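Asks: the amino acid sequence is not available; the structure is as follows:
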């Protein structure tokens, strides 16, 4: 690699994405994170001067214009707005920074943009939101694409789907190819048997044979809830099937002669959880803070091997490696597109149903309009005898000084993780 590629990362967490991008060949010039404990971990692993703590949308924390033209703008923006387990408020959630980040990319023109989030963002509920993001990036001269990646396909022994957006400038985009996922999954037992045996526990070998699958999703949790455990009831049952007590996190691995008469097996330590998140081998990192804080930092992170793979694919595109790949334009929401492209303002329900395809009837259209109305202002024509719609403003925070996000953020800041 002959050229140096600099990265700015926002909502950097404890550094899973930062480490993966570093291994791919990027050098961070800035990492912005709200959580104090995560920032302490970042400073233990990155040059302290490049780590900034605070609200990423606060110009007193950093000024995006100072980083115009950077090679990569990356981030793991908060996932609760799109989480399947949450209320899926999307653009109405004070934690939603996805749209804001896209607007910053359109303004400062990084060579590439990399954003990751939870699988929930890939669901039909957010089709219009995704289409808006793609359209804005297209207007700014980027070729953008969404992809659902399974962390288990990159050596991470865990069920952890991540929905990833990559946008590149047109001259680079034709050389971009998504990294291929391996079908050879690493089991929990294979990944952490040595750690389980580190305290002298004689049962580690037999335990590892029973822990013969990937684990459920590691859940970092939030500041709203208590101490560290391995997730909701369903996840706890899945861990129990692997011989893991998911009711908490241990301070140390099991010792000689230790038994577990009232539990399915031993608890995991933070080191074991980190290994299951992908921190192993070449991915070495120091986590700081108390046990619960370290667990949350690890559990909320983007697995480094996945970030490494995507980062490598981006650099390969920069350096023109491989064959050209003609990009396929995926339409996420034809109803949204028809509303957005209507030159006459209002558009009839019949025209929208036609745009939506043969499967769309009046009730389907009404449902789709209701979903769009969660993220956009959708108006009906009060003067028409037939149902006609017009697309109004995007409700998400994109930097507006009068947006409700500012008040909500200040009110809930202590609970945001």
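Replies: Looks like it came in fine. Remember, it's a predicted structure, so these values are computed and weren't measured experimentally.

Asks: CA only for contacts and neighbour counts going forward, please
Replies: Will do.

Asks: okay, helices next: where are they in the stretch 101-250 of the chain?
Replies: Shown for the stretch 101-250 of the chain, the helices assigned by DSSP state H, counting those that start in this stretch span residues 127-139, 170-173, 188-196, 204-210, 233-241.

Asks: report the buried residues of the third one.
Replies: This points to helix 188-196. 188-193, 195-196 (16 or more other C-alpha atoms under 10 Å).

Asks: related to what we said a few turns ago, okay, the helices of the stretch 101-250 of the chain, which one's buried deepest?
Replies: Across the helices of the stretch 101-250 of the chain, the average number of neighbours (mean count of other C-alpha atoms under 10 Å) peaks for helix 188-196, which reaches a mean of 21.

Asks: give me the contacts around it.
Replies: If you take C-alpha atoms under 8 Å, 6 or more residues apart in numbering as the criterion, helix 188-196 is touched by 157-158, 204-205, 207-215, 253-254, 271-272, 275-276.

Asks: ok so, going back, closest one of the buried residues of helix 188-196 to residue 48?
Replies: residue 195 (30.3 Å; C-alpha to C-alpha).

Asks: rewinding a little: let's have the buried residues of helix 188-196 in a markdown table, adding distance to residue 245.
Replies: As requested, the buried residues of helix 188-196 are arranged in a markdown table below (distance: C-alpha to C-alpha, whole Å):
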| residue | distance to residue 245 |
| --- | --- |
| 188 | 14 |
| 189 | 14 |
| 190 | 18 |
| 191 | 17 |
| 192 | 15 |
| 193 | 15 |
| 195 | 16 |
| 196 | 13 |
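
Asks: circling back: got TSV for the helices of the stretch 101-250 of the chain, with distance to residue 36 too?
Replies: What follows is the helices of the stretch 101-250 of the chain, written out as TSV (distance: least, C-alpha to C-alpha, whole Å):
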stretch	distance to residue 36
helix 127-139	30
helix 170-173	36
helix 188-196	29
helix 204-210	36
helix 233-241	28
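
Asks: next, the one to line up against it:
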């Protein structure tokens, strides 16, 4: 282990105990009050009589005990707060020492990810000694709260100077009083400037009128979109019946009225801005004109990124699809306006849907796709694949056999030109895990199979809105801390916020004790919307229940006894390495876990046990695939050894779907009930009637001002 790694390793336990100093203070003070009160009560009871046995004034004794208790708690409270200030500065000194030996980005990543300290506080610790170091003794003596220290760092110099003067004078400074002080100091600096309140009042009145217009316009757009989707679902382009002609004429008239209202309300340059952006008002306007001219359908092939995949044969015109094929919230009367720069975020599921109604609005480029476990899950969550990259011929054949319409790219990731994928919403990948696996040599970045550096280059080129990389739990061990920090700091230098966590398969209903380390990164303004998936209330799937039909497919008489014995989740499947020649399910140390389930882990059978089979059965390839949550009709190409490797190395679709929905929530703001989603099939027919118009109120409101 390097000297820097050793320095981090020795510091972790101490740092983790200091990353919530203010909370610890409150807890300790409450505990001290309770303890001191109990001691005072006991002391009062002991002093009810004088040493010679004569009674004393019980009220006086209780008063003295109370005073002593108050003094003890006061002194203890001040001591704890002073100690907290000293510890905060001590931790800041340690961080400064790290910064002299490691890049500052890695130090920030260490404080935030390993010590679980929010990034704003992490940066504050690096600045604490520099900005407030000369006042260290005074701040410690004043027993100021640690959060107030951090707030002081963020204040303008005039506010900070006044606050420090107050503390030197003996005042107590809270966060609320600091906010009030800031307002007063800044108000003093604003004295004499012109009063702009009349202008702001007029702006509010204009915005209110614009919002009323927009709400009515969006209601009409939503109605037009629904009517158009219904026409598409219920007719074909060749239909020339009187009823269909009348429906088309009605749509054309409504579209013409909406287009005229738009043209009258907004300047002409609004409709020419960002002509290639599917979310511009120019697209909406041109779409309305197309409908008004009855140009509803168009035959064309689709390819990334020119067209959308949902309309592949006899399709809507792509301008109309992009403009009206998105989601718009239902408007029920007046609603509170959303502040500028704020995107709506649901906190509760709105329906029993298994994915957002605007499914496939968001695109993903997938790296190291393997047999498709991650791709299946992301598709089920509602992502559209712009590209699926894999270099193993057997895995590529598996993907093409099962989903010939998917954009499979057989290529070496190190030489692939990814510039064509600029603008995708998500980059996802299951990078080779062998460099960090407990079953391997754990060489990390020194392993030739490690692809993190190449992935960072791809992220820099493509600039996705979000990133999701899965790997084995071994990458979170302390031996790889510097590698994790280098990845986190590299992502930060590219402008991404990132976190690394571990998710547990059985918690989400997986029938296998599979835990995966997940790295999620997002562009600024999105990470605060991301929430690591919370396990729904669902029991893990026992192996016997999960595999009963497959194990009994040939009439095995011992099936019921085996199901009763296999009443737990399976151990983690291993064997994904290309260097592994056999098809055994476990290392020697973990074979006992399989045998307790009544399974022989030393081989993979070609078929289920026969009627008179005795002993512990082997699992078959379909059984292994189901343990990994693959659909039963998913076919695997190649030799049996390569099929085994593809299955064992997969990211289970169930876990991929869980992560995909979590990322979609951050991107779209739509909450999906995870329990309902996990009960839905992995593949379903797309219902075009669910698609609604895109809400673009903010752009039009700004234009109306």
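Replies: Sure thing, it's come through. Everything quoted here is computed from the prediction, not taken from an experiment.

Asks: quick one: TM-score?
Replies: Remark: TM-score between the superposed chains equals 0.72 [TM-score structural alignment, normalised by the length of structure 1]; 314 aligned residues with a C-alpha RMSD of 1.8 Å.

Asks: what is the nearest of the buried residues of helix 188-196 of structure 1 to residue 173 of structure 1?
Replies: residue 191 (35.4 Å).

Asks: translate the closest one into the numbering of structure 2.
Replies: By TM-score structural alignment, residue 191 of structure 1 lines up with residue 546 in structure 2.

Asks: and its match, how far from residue 512 of structure 2?
Replies: Taking C-alpha to C-alpha, to the nearest Å as the measure, residue 546 of structure 2 falls 10 Å from residue 512 of structure 2.

Asks: what sits in contact with each of the two?
Replies: With C-alpha under 8 Å, 6+ apart, residue 546 of structure 2 and residue 512 have common neighbours residue 627.

Asks: closest one to residue 9 of structure 1 among the helices of the stretch 101-250 of structure 1?
Replies: helix 127-139 (18.3 Å).

Asks: what span of structure 2 lines up against that closest one?
Replies: Against structure 2, helix 127-139 of structure 1 falls on residues 481-493 (TM-score structural alignment).

Asks: next, the mean deviation of that stretch compared to structure 1.
Replies: Taken over the aligned residues, the distance from stretch 481-493 of structure 2 to structure 1 averages 1.6 Å (mean C-alpha distance after the TM-score superposition for structure 1).

Asks: what residues does that stretch touch?
Replies: Counting by C-alpha under 8 Å, 6+ apart, 5, 105-110, 444-445, 452-453, 456, 475-476, 497-499, 521 sit against stretch 481-493 of structure 2.

Asks: any of those buried? List them.
Replies: 5, 105-110, 444-445, 452, 475-476, 497-498, 521.

Asks: out of the residues you listed, which are inside strands?
Replies: When these are checked against strands (DSSP state E), the matches are 497-498, 521.

Asks: let me know the closest of the residues you listed to residue 231 of structure 2.
Replies: Ranked by distance to residue 231 of structure 2 (C-alpha to C-alpha), these are led by residue 521 at 40.8 Å.

Asks: show me the contacts for that closest one.
Replies: Residue 521 of structure 2 makes contact with 466-468, 491, 496-499, 527, according to C-alpha under 8 Å, 6+ apart.

Asks: return the residue of structure 1 aligned against residue 613 of structure 2.
Replies: Per TM-score structural alignment, residue 613 of structure 2 is aligned with residue 258.

Asks: residue contacts, the residue nearest to that match when sequence neighbours are not counted?
Replies: Nearest residue to residue 258 of structure 1, sequence neighbours excluded (C-alpha to C-alpha, 6 or more residues apart in numbering): residue 201, at 6.7 Å. The neighbours of residue 201 of structure 1, taking C-alpha under 8 Å, 6+ apart as the test, are 253-258.

Asks: using CSV, lay out those residues together with secondary structure, distance to residue 321 of structure 1 and neighbour count.
Replies: Listed next are these as CSV, based on DSSP: H, G, I helix; E, B strand; the rest coil; distance: C-alpha to C-alpha, whole Å; neighbours: other C-alpha atoms under 10 Å:
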residue, secondary structure, distance to residue 321 of structure 1, neighbour count
253, coil, 45, 19
254, coil, 48, 25
255, coil, 50, 15
256, coil, 52, 11
257, coil, 54, 9
258, coil, 53, 12
